[in-house]
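>>> 3D model of this:
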Amino acid sequence: MSASPPVNSPAVDTSVVPNGSPRRPATSVVVTGLGVISPLGNTPDELLDALHAGQSGIAAFTLIPTEAFSASHGAEATKFTGHIDDYGPLEKALQRTIRKGSKVMCREIEMGVASAQLALHHGGFNSEVFDRDRIGVLFGSDYIMSLPEEYSAGIAACIEDGKFNFAKWGETGLPKVNPLWLLKYLPNMPASHIAIYNDLRGPNNSLTLREASSGAAIAEATSTILRGHADALVVGATGSRVHPLRTLHASMQEKLAADRENCGEMSRPFDSTRDGSVLGEGAASMLCESREHAEARGAQIYGEVIGYGTSAVGESGGPRPIQIAISNALRATLRSAQNAGHGETPVGHIHAHGLSDVDIDRDEAAAIQDVFGDVSSQPPVTTAKGHFGNLGAGGGMVEIIASLKSLGGDLFPIRNLESLDENCPINAVTTAGTPAGDSFISINVTPQGQASAVWIRKAS
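I've put the predicted structure just below:
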């Protein structure tokens, strides 16, 4: 009988490459493809150009009724119609499959799938250079809410004398609900659809961490590839705050910016006059690979993930849980980079969450100061939310791609930051011409105190 391995012995990856030789552990994870659906356009270049031009994606809502809400403006991804052309170049068979599948995809899922297809195309995905058993999907989202009209016919059938009769629902109401309605809203469906449409048979995972989903997805994807469990992963997130019920929830539970005559001035991150966040929608994806795999196929490399961290701090953690959570996530990111040998890499800039909420902006600024010191020692700090507000779970990934595209060039200033709040001691970028540097750290946090951060540097 063979002896059992020691309890503390390292795990061995027994996967093999097609010729039968053992597969070596990945040395790093790189980004080779980008896909974006946003209020400022549906390509990375459109997004970055709009940010540098100071454009706002905030306008009057067209997708939801506004009579019951405190705000009538937000940032819709108006260029995304759900038409098959929005998914980028596709073979005819895949076009037909996605068209058919769209019947069980709500808008939020459609945006996520479209961003993934755009990233796959941009990254040069094809079955000749990818082992389908070694490429998978890791996707972030929030919980996805059904539209009221899914139940309207069933509810109407149960109305008697102006009141809803619960006793009729089982026999009379429920049969009028589409039997496949749930498939349109399950938060694991973006990863499911993307894998099925492209026959990606590797690791598949879904994370639902609201605004922190993007950074957490990149963290988990990087770990998965470094463990040797995959050669490549489609990593993305999708989200929407523009939804009859979601918008109602937000208006009741969060501090939303009041309507202004110039709606483009509603989102004012870190400004002394800010009064709340603005609701939006969007999605973005990246194709992430081991450096060895990317170089072997001659892929263009846009960036390298060198650090990541997450944290969750509730009210029991102290009076400023969001500050503590962000500080923890930042320190974890710096530690992970140090452990991977990247500790001496300069941080070119920080892409802040920058929600435009009075308390959350204050706590985020305090966390940045806590980790990086006073303004004179901090990297430049920017955020894209002044342009399009809170895109929900997809916002972090849109912001990460904006920062990634900026590396080696100039940063976009924080839109609408006219007077920095004295309670927000950050090295805020307020004018054009600030260098983005060769790396950045992106921060995102939920109102519940879940924070994620990721550190990406320019390809070398």
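>>> alpha carbons only for contacts and neighbour counts from here, please
Noted.
>>> how many neighbours does Gly35 have?
For Gly35, the number of neighbouring residues by other CA atoms under 10 Å comes to 31.
>>> quick one: residues contacting the closest residue to it other than its chain neighbours.
Leaving aside its sequence neighbours, Gly35 sits nearest to Ala119 (CA to CA, 6 or more residues apart in numbering; 4.2 Å). The contact partners of Ala119, taken as CA atoms under 8 Å, 6 or more residues apart in numbering, are Gly33, Leu34, Gly35, Val36, Val234, Ser285, Met286, Leu287.
>>> after the helix of greatest length in the chain, next one along is what?
In the chain, assigned by DSSP state H, the helix with the most residues is helix 321-339. Downstream of helix 321-339, the next assigned helix or strand under DSSP states H and E is strand 349-351.
>>> I have a second one here; can you model it like the first so I can compare?
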Amino acid sequence: MERRVVVTGMGMITPVGGDVESSWRALCEGRGGIGPITLFDASTFPTRIAAEAGGFRLADYRSDWARWVDHSRTSQFALAAATIAVEHAGLNEARLDRERFGVYLGSGEGQQDFGRFVDLVNRTSRDGRVDTERFTSLGVRSLHPIREDDQEPGKPAGHLAAVFGAKGPNMTCQTACAASAQAIGEAAELIRRGHVDVMLAGGAHSMIHPLGVTGFILLTAMSTRNDEPARASRPFDRDRDGFVLGEGGGVMVLEELEHARARGATIHGEVVGYGSTADAFRLTDSHDEGRGAIAAMREALDDAGLNPEDVGYINAHGTSTPSNDSIETLAIKRVFGDAASRIPISSTKSMTGHLVSAGGAVEAIACLLVVRDGVIPPTINLENPGPECDLDYVPNQARERRVDAVLSNSFGFGGQNTSLVFRRFAG
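You can find the predicted model right below:
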């Protein structure tokens, strides 16, 4: 018999809150976290807005914060979110078989140590060319070893393993915007198959730095509504012009059901469905007919043993790009048929911006909170739905409704698609 996977802890850092409850209140109240970029001087960039995790300090979460000051924001978000989740799950007091306790995170490249790097390029350039021998010689002496090392995408997962004593599988998923949702799905599979009993699963990411923002500008993917940052992320709206970059982290404690029961853990929901596919189509756009998204949602529903009408809420990928929102709408219609028009759908990215590799985990936690509280967060800034966007996106105001099963979509650049299904725990 397949082992059941439950959620016993949740932690997140977002642009709208420093923990789960403050973030959740903001989402339910329709409060966004988008404003001018302050983490670097973006005054010459076409996009000068982002959803920063303002006021974030690792010292508010960990007494050993000083040892992490030279590590990236991505690593610090992972540490803070995991610390919250571990405390929430009561794992600090639990007697665990550390060999059966693992980590699976979605992540991406860490922050470039931009100031030192640019200074080094300037010092070793002549007539528009870099003297590579001089660059190497000076770089060894001037670049910061921890900051350079922490750019490697697998570092956050490694940090969590060391801090929390997780000696089981340690894995990093790099499927862009689908990464942390896929990490949750794969972590659940490890538990289902009996390889582990407990997993820290989710993701963390910050790309709000000059190279990160430049990359998305070159892809023409981001909003340029600089004069109205609070209204810039507008999923499914006729006037949407791109996503807004966010940052943060979300981590769940996933646990095998009987293991959780044996230690008296509180159960916040059950992971019952997981689907993962690839469009195999184009770098930045989903397939025109949504084939990968359709397949991922169907796979997740089949895995959960649910019919389309059993789903009470969908947290959409909902990026606010012209392509994603119309194609995701089409895919939902194809999968859910007549039920599509009756299911509330919302995009919390309208408030948090797009947390890239951390987005799926934060949105999965939001789904569990929908089940817990019977409140569906809105899609803010939805004033005039686009012509292809004709479903119920819960515009601008939260809605009270009991929900027992939820589906969360995360679709990444490169055609990655992940859908997760969570259900109210019923014993």
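>>> mind checking the SS state of the residue nearest to Gly35 of structure 1?
helix (DSSP: H, G, I helix; E, B strand; the rest coil).
>>> what's the match for it in structure 2?
Aligned counterpart of Ala119 of structure 1 in structure 2: Ala85 (TM-score structural alignment).
>>> relative to Leu254 of structure 2, how far out is that match?
Applying CA to CA, to the nearest Å, the value for Ala85 of structure 2 to Leu254 of structure 2 is 10 Å.
>>> shared neighbours of these two, anything?
The contact sets of Ala85 of structure 2 and Leu254 overlap at Gly9 (CA under 8 Å, 6+ apart).
>>> and Gly292 of structure 2, what's its match in structure 1?
Using TM-score structural alignment, Gly292 of structure 2 lines up with Ala325 in structure 1.
>>> now, which of the contacts of Ala119 of structure 1 sits nearest Asn262 of structure 1?
Nearest to Asn262 of structure 1 out of the contacts of Ala119 of structure 1 is Val36 (CA to CA; 26.4 Å).
>>> so the alignment partner in structure 2 of that closest one is in which element?
Counting by TM-score structural alignment, Val36 of structure 1 lines up with Met12 in structure 2. Assigned by DSSP H and E, Met12 of structure 2 falls within strand 5-13.
>>> so which elements touch that strand?
Under the contact definition 3 or more CA pairs under 8 Å, 6 or more residues apart in numbering; DSSP states H and E, strand 5-13 of structure 2 sits against helix 20-29, helix 73-89, helix 179-192, strand 247-256, helix 257-262, strand 269-278.
>>> wait, Arg192 of structure 2 sits on Glu2?
Yes: using CA atoms under 8 Å, Arg192 of structure 2 makes contact with Glu2 at a distance of 5.9 Å.
>>> I'd guessed Phe336 of structure 2 sits against Pro308; true?
Yes: using CA under 8 Å, Phe336 of structure 2 is in contact with Pro308, at 5.2 Å.
>>> so Ser70 of structure 1 sits against Met252, correct?
No: using CA under 8 Å, Ser70 of structure 1 is not in contact with Met252, being 9.0 Å away.
>>> residue boundaries of the strands in structure 1?
According to DSSP state E, structure 1 carries its strands in the segments 29-37, 59-60, 73-74, 135-141, 159-160, 163-164, 204-208, 232-240, 281-290, 303-312, 349-351, 381-382, 439-445, 450-458.
>>> residues contacting the counterpart of Gly395 of structure 1 in structure 2?
Here Gly395 of structure 1 is matched to Gly359 in structure 2, going by TM-score structural alignment. Applying CA under 8 Å, 6+ apart to Gly359 of structure 2 gives the contacts Cys177, Ala178, Ser180, Ala181, Gly203, Gly249, Gly250, Ser410.
>>> just give the nearest non-adjacent residue to the fourth one, would you?
Spelled out, it's Ala181 of structure 2. Once flanking residues are discounted, Ala181 of structure 2 sits nearest to Gly360: 4.5 Å by CA to CA, 6+ apart.
>>> all set now, cheers.
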